[in-house]
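A.B. asks: Here is a sequence together with a model predicted from it:
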Amino acid sequence: MQAMDTTPEALLDRAARSAPARALIADPDGSFARHYNRSSFMFPHGIRAGDGFDVPGVAALAERLPQTDEYVYWSNGPIDVTARWEQGRAEKHSLQDTVRNIAHNNSIVILKHTEQDPVLGPILRAFLSEVVDLSGPRMRDDVVVGEALILLASPNRITSYHIDAECNYLVQLVGDKTLNVFDPSDHSLITHEELERFHDGDYNGAVYKPERQEDAQTYDLRAGHGVHIPTGAPHWVRNGDNVSIALSINYDLRSVDRMSRLYRFNNRVRRFGARPTAPGVSAWRDRVKLAAASRLIRLEPPPGTAATWTPEHRT
């Protein structure tokens, strides 16, 4: 069989020929607007591995991206559902070796800000736009920036239990996985104290509770389908017996930024013995906290500062 040409010129030509003249998402029953950032659901999509999202295409993308933490992350070696994000970051393998041997090395590679890539970016920006269009004005008015990450993972690789600050759509392109998503509104599962730690910088703040596993919504996620994961919904993943390639389509939201500031403030005052009310319990308390937070807490630049896609500037 003839080897695929992965030179930049050939990849650009393939991207041009696969430019999204077709709809990329099907939503016949209005699930995107109905469930937006509240509950998970599965949906079909039309992005194909042949659009440049196969292993050679992803390997070429990894070479094109800046080799900094802002754009690439990888982890080598076995982990379990309770592993922290820094586990496996001793970088026993280089990024290039990790990608080249992904079928055998029990690793995950995350490529960030891929919507900016000249080869794969057009179809990813189109997908970002379609999600917002299907979700309607409530999402359009809420989005600050959007970003597309590409996830390349070994057979049977686990992605540990965690939550995200972004509104997420996990889209399977190659292989399959079992995705476990928990209810973000169940604060006996994901407590306000865990959310405070997370929003104050501890990305391992969510604590897996094995006795609650049966409460997860479990999805058999295969190529051609995606699942919406709302902000703050705990989830974890086990890949199938094959290399997996997936997209993580993320949106930073104004509403979440406000909530995050409240949780951060609550975490700071809890250290001094206070018992703060959770966000949303009292509107006037929230207003006071936000005003105090703006004076007392130095707000670092939000993560993802390299992201550039917005609903108003889609290209």
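C.D. replies: All right, it came through fine. Only a predicted model underlies this, so the values are computations on that prediction, with no experimental measurement involved.

A.B. asks: from here on, contacts and neighbour counts on C-alpha atoms
C.D. replies: Fine.

A.B. asks: Tell me which helix or strand residue 122 sits in.
C.D. replies: With secondary structure defined by DSSP states H and E, residue 122 is part of helix 121-135.

A.B. asks: Could you point out the helix or strand that follows that helix?
C.D. replies: helix 137-140.

A.B. asks: which strands and helices sit next to that following helix?
C.D. replies: Applying 3 or more Cα pairs under 8 Å, 6 or more residues apart in numbering; DSSP states H and E, we find helix 137-140 packed against helix 121-135.

A.B. asks: Put this next to the first one:
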Amino acid sequence: MSLLQLDQTSREALRAAGADMSPYEIDHHLTSHELLTLEALADLAASLPESSVEHNIGDLPDVVADGNAPSLDMPIRDLVMTIPENGAWAVLKNIEQDPRYAALLDECLDEIETLVTGEDLSISREGFVFLSSPGSVTPTHIDPEYNVLLQVQGEKTMTTGTWRNREDRQVEAERLRAGGHRNLDAPLATRTDHPLSPGRGVFVPPYTPHIVKNGPAPSISLSVTWNTQGLTDEALLHRINSYVRRTGMSPKEPGARNGVDRLKLGSFRLAQRAKRVVR
């Protein structure tokens, strides 16, 4: 039996999400798992590199553009174990560094991935676990991957927005890919709420602006993400375009001129190979 046990409605929702790259809600059966208990996650957090654990207070405004927020001064294992009452928000990044969680990630994405991106198969998979105290806020931000957020414990609301225009999306994607913070400097221009309780999930397309607000109980969510070659090429084009924009030019968004895109990618990769040879 599959881990998520996606029903036909959820499978059709993911296919629709892949067709129009819009957020879609799904149902799943990952509402309890031995690797997703607080104790198991506390052990995982303590075993991960420091760079793979991010945490801060959960009582934040909707917009924190620079991403700076106070953190709690306590051992990470204690922070995770006391998430029900300590007022914190935490994310465990790249959980696939632990072979057990890599297997969990693969089980989830083996059910999801091809429904969304079809034959443009993943070249990388990454998993993230979000732990939130009651009332915690994840400020308005964007993420660069294909993402399905699976609610395991507690309730939260993800609110997605749309861009005012394609240029705004392009500029923010360039900023992120050039090393900028994922957080945005303005609230959502439009709002669609996606209430999430255990057994509910939502697909979030790359670079979709969104904010997450936790409910009255502690929350555990699993984010399963993947990148395809097409998305990786787009990311590199955003990075290249960020350099071009600094010269005062206004580069076209990826996909607007495929021939120019291929030239940019080829030239950049050739330059990178030449650098490695010189070194």
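C.D. replies: Received it, and whenever you're ready, just let me know what you need. Model, not experiment: these values are computed from the prediction.

A.B. asks: one step back: any buried residues in the helix holding residue 122 of structure 1, and which?
C.D. replies: The neighbour-count criterion (16 or more other Cα atoms under 10 Å) identifies 121-132, 134-135 as the buried residues of helix 121-135 of structure 1.

A.B. asks: if we take these, which one ends up nearest to residue 35 of structure 1?
C.D. replies: For residue 35 of structure 1, the nearest member of those is residue 135. The distance, counting by Cα to Cα, is 8.6 Å.

A.B. asks: Ignoring the adjacent residues along the chain, who's closest to that closest one?
C.D. replies: For residue 135 of structure 1, the nearest residue in space outside its immediate sequence neighbours is residue 33; the separation is 4.0 Å by Cα to Cα, 6 or more residues apart in numbering.

A.B. asks: so what corresponds to that neighbour in structure 2?
C.D. replies: With TM-score structural alignment as the criterion, the equivalent of residue 33 of structure 1 in structure 2 is residue 15.

A.B. asks: so that match touches residue 116, yeah?
C.D. replies: Yes. Residue 15 of structure 2 sits in contact with residue 116 when judged by Cα atoms under 8 Å, with a separation of 5.2 Å.

A.B. asks: give the contact list for residue 159 of structure 1.
C.D. replies: Residue 159 of structure 1 sits next to 79-81, 236-238 when contact means Cα atoms under 8 Å, 6 or more residues apart in numbering.

A.B. asks: Check for me that it belongs to a strand.
C.D. replies: Yes. The assignment for residue 159 of structure 1 is a strand, going by DSSP: H, G, I helix; E, B strand; the rest coil.

A.B. asks: follow-up on the earlier one: which helices and strands sit right next to the helix holding residue 122 of structure 1?
C.D. replies: On a contact count with 3+ Cα pairs under 8 Å, 6+ apart, helix 121-135 of structure 1 meets helix 31-35, helix 137-140, strand 143-153.

A.B. asks: tell me the angle that helix makes with strand 143-153.
C.D. replies: Using axes from the mean of the first three to the mean of the last three Cα atoms, to 10 degrees, one finds that helix 121-135 of structure 1 and strand 143-153 are set 120 degrees apart in direction.

A.B. asks: Skip the chain neighbours and tell me the closest residue to residue 32 of structure 1.
C.D. replies: Excluding the flanking residues, the one nearest residue 32 of structure 1 by Cα to Cα, 6+ apart is residue 135, at 4.8 Å.

A.B. asks: Quick one: the strands in the stretch 151-279 of structure 2, in order.
C.D. replies: Using DSSP state E, counting those that start in this stretch, the strands of the stretch 151-279 of structure 2 run over residues 156-160, 192-196, 200-204, 210-214, 219-228.

A.B. asks: Work out which residue lies at the spatial centre of structure 2.
C.D. replies: Against the mean C-alpha coordinate of structure 2, by Cα atoms, centre = their mean, the closest residue is residue 143 at 4.6 Å.

A.B. asks: pretty sure it contacts residue 181?
C.D. replies: No. With contact defined as Cα under 8 Å, residue 143 of structure 2 and residue 181 do not form a contacting pair (10.0 Å).

A.B. asks: Tally up the residues packed near the aligned residue in structure 2 for residue 282 of structure 1, please.
C.D. replies: Counting by TM-score structural alignment, residue 282 of structure 1 corresponds to residue 257 in structure 2. Neighbour count for residue 257 of structure 2, taken as other Cα atoms under 10 Å: 10.

A.B. asks: Equivalent analysis for the one 4 residues further on, please.
C.D. replies: Look at residue 261 of structure 2: counted by other Cα under 10 Å, it has 20 neighbours.

A.B. asks: Tell me how far it lies from residue 32 of structure 2.
C.D. replies: Relative to residue 32 of structure 2, residue 261 of structure 2 is positioned 45 Å away (criterion: Cα to Cα, to the nearest Å).

A.B. asks: Equivalent analysis for residue 86 of structure 2, please.
C.D. replies: Here the distance between residue 86 of structure 2 and residue 32 of structure 2 works out to 23 Å (Cα to Cα).

A.B. asks: between the two, who's got more neighbours?
C.D. replies: Neighbour count, other Cα under 10 Å: between residue 86 of structure 2 and residue 32, residue 86 has more, with 17 against 12.
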